[in-house]
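*Asks:* Sharing a model that was predicted from the sequence below.
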Amino acid sequence: MSYIIRPWAVRDLKQVMQLIKESAAFHKALDQVRITPEMLREDAFGKEATFGCLIAEVPPEQKSKEGHTIVGYQFHYLSYCTWDGPVLFGEDLYVVPEFRGKGIGTSLLNKVAKIALEKNCVQFRFISASWNKTAMDFYTKLGAINVTSQNNWNLCHIDGEHVRKLAEQASR
């Protein structure tokens, strides 16, 4: 099997959107997907791009059962750690199930690590579902440290209406 890892292009939006939905379904969270192809286009290819995405692409004769030639992706964006400096954050790594175990996920992470070094990042960070032991074993094998269990850090977020309420308080 052959594949290439490359930065995505506007023409890839439809297939990547389908993979995002597949990933969400795998995580039993399809109902939480709010992103649209139009939002992805603006945020990735607009005047102020906020993230990058690498894709894994196979030749047409090796396409997936669903007919896709894009069989994996890795979203990433710059962040900052006040203790260490620049950080590249990997938002999502997904490989179509029938293409797992063929080195595609590792190849995507290799390329993202190269981007991190090119941007002088001191770390590559990401999250993984605690129940996904296969993913955690994969990341650990690559040298990842689970900071939740080791350092007792918790990932938190403030969503929707609560963000608006906080912003309103800043306006007063």
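*Replies:* Nice, thanks for sending it over. Residues are numbered from 1 along each chain as shown.
*Asks:* rest of the way, CA atoms for contacts and neighbours
*Replies:* Noted.
*Asks:* contacting residues for the closest residue to V58 other than its chain neighbours?
*Replies:* Nearest residue to V58, sequence neighbours excluded (Cα to Cα, 6 or more residues apart in numbering): Y3, at 4.4 Å. Y3 makes contact with 56-59, according to Cα atoms under 8 Å, 6 or more residues apart in numbering.
*Asks:* cool, and Q123?
*Replies:* 86-88, 116.
*Asks:* and S79, what is it in contact with?
*Replies:* 86-89.
*Asks:* Can you flag which of the residues you listed belong to strands?
*Replies:* Using DSSP state E, 86-89 are the members of the contacts of S79 that sit in strands.
*Asks:* Now those residues in JSON lines, please, with extra columns for distance to S149 and neighbour count.
*Replies:* Putting those into JSON lines (distance: Cα to Cα, whole Å; neighbours: other Cα atoms under 10 Å) gives the following:
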{"residue": "P86", "distance to S149": "23", "neighbour count": "18"}
{"residue": "V87", "distance to S149": "20", "neighbour count": "21"}
{"residue": "L88", "distance to S149": "21", "neighbour count": "24"}
{"residue": "F89", "distance to S149": "19", "neighbour count": "21"}
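*Asks:* also this one, for the comparison:
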Amino acid sequence: MTVSIRPSTPQDCGTILRFVRELADYEREPDAVEANEAMLADALFATPPAAEALIAERDGVAVGFALFFHNFSTWTGKRGIYLEDLYVTPAARGSGAGKALLAHLAGIALDRGCARFEWSVLDWNTPAIDFYRSVGAAAMDEWTVQRVTGDALVRLAGRG
């Protein structure tokens, strides 16, 4: 039962969307997913793509995914990788799929000359936090995420 990692293809968009919905359920936001297969296909396979995705497979069956994109650090003068989503199906947790996805992404970061590989995790998600600590991730506790969406975004842009 070997885990393998491969780049996603357009045919994976249905699977990726299913994983996104399962992740939203796990993160207690089952109704928050607005994306559909066409939106994912456009984001992942447009020129240039907005994001990239990897698929973890065990015995040829998709058991997880990682969706990521590049950011940029003015302090390092280099781009980085931001992991938007990492998900492994409950049945495949503990199989090494999550660690394989993270290791593959770390390799991509090194191959592309990135200075950083980072992501966010919900503060109540102790299993994920413990897993991230086990692979050497460090919390950035002095930073908080800020977000503007919906009507606030429209107002900030001076369009509403």
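*Replies:* Right, received. Where do you want to start? What you are looking at is a predicted structure, and each value in this text was computed from that prediction instead of being measured.
*Asks:* Would you pull the TM-score for this pair?
*Replies:* With the length set by TM-score structural alignment, normalised by the length of structure 2, the two chains reach a TM-score of 0.94; 158 aligned residues with a Cα RMSD of 1.2 Å.
*Asks:* Tell me where structure 2 has helices.
*Replies:* All helices of structure 2, identified by DSSP state H, fall at 13-26, 37-45, 97-111, 126-134, 150-156.
*Asks:* buried stuff in stretch 105-117 of structure 1?
*Replies:* Under the neighbour-count criterion of 16 or more other Cα atoms under 10 Å, stretch 105-117 of structure 1 has 105-106, 108-109, 111-113, 116 buried.
*Asks:* wait, I meant stretch 43-57 of structure 1
*Replies:* 44, 51-57.
*Asks:* Report the distance from stretch 42-59 of structure 1 to the chain centre.
*Replies:* In terms of Cα atoms, centre = their mean, to the nearest Å, the centre of stretch 42-59 of structure 1 is set 11 Å apart from its chain centre.
*Asks:* for stretch 29-46 of structure 1, same thing?
*Replies:* With Cα atoms, centre = their mean, you get 13 Å for stretch 29-46 of structure 1.
*Asks:* Can you name the residues in contact with that stretch?
*Replies:* Here stretch 29-46 of structure 1 has contacts from 10, 13-14, 17, 21-22, 24, 49-52, using Cα under 8 Å, 6+ apart.
*Asks:* what residues are up against the residue most central in space within structure 1?
*Replies:* For structure 1, the residue nearest the mean C-alpha position is D92 (2.0 Å; Cα atoms, centre = their mean). When contacts are counted by Cα under 8 Å, 6+ apart, D92 of structure 1 touches 73-76, 126.
*Asks:* So what does it match up with in structure 2?
*Replies:* In structure 2, D92 of structure 1 lines up with D85, judged by TM-score structural alignment.
*Asks:* Please report how far its match lies from L156 of structure 2.
*Replies:* Per Cα to Cα, to the nearest Å, D85 of structure 2 is found 27 Å from L156 of structure 2.
*Asks:* so what's H76 of structure 1 up against?
*Replies:* H76 of structure 1 is in contact with 51-53, 88-92, 112, counting by Cα under 8 Å, 6+ apart.
*Asks:* let's see it at 7 Å
*Replies:* Counting by Cα atoms under 7 Å, 6 or more residues apart in numbering, H76 of structure 1 makes contact with 51-53, 88-91.
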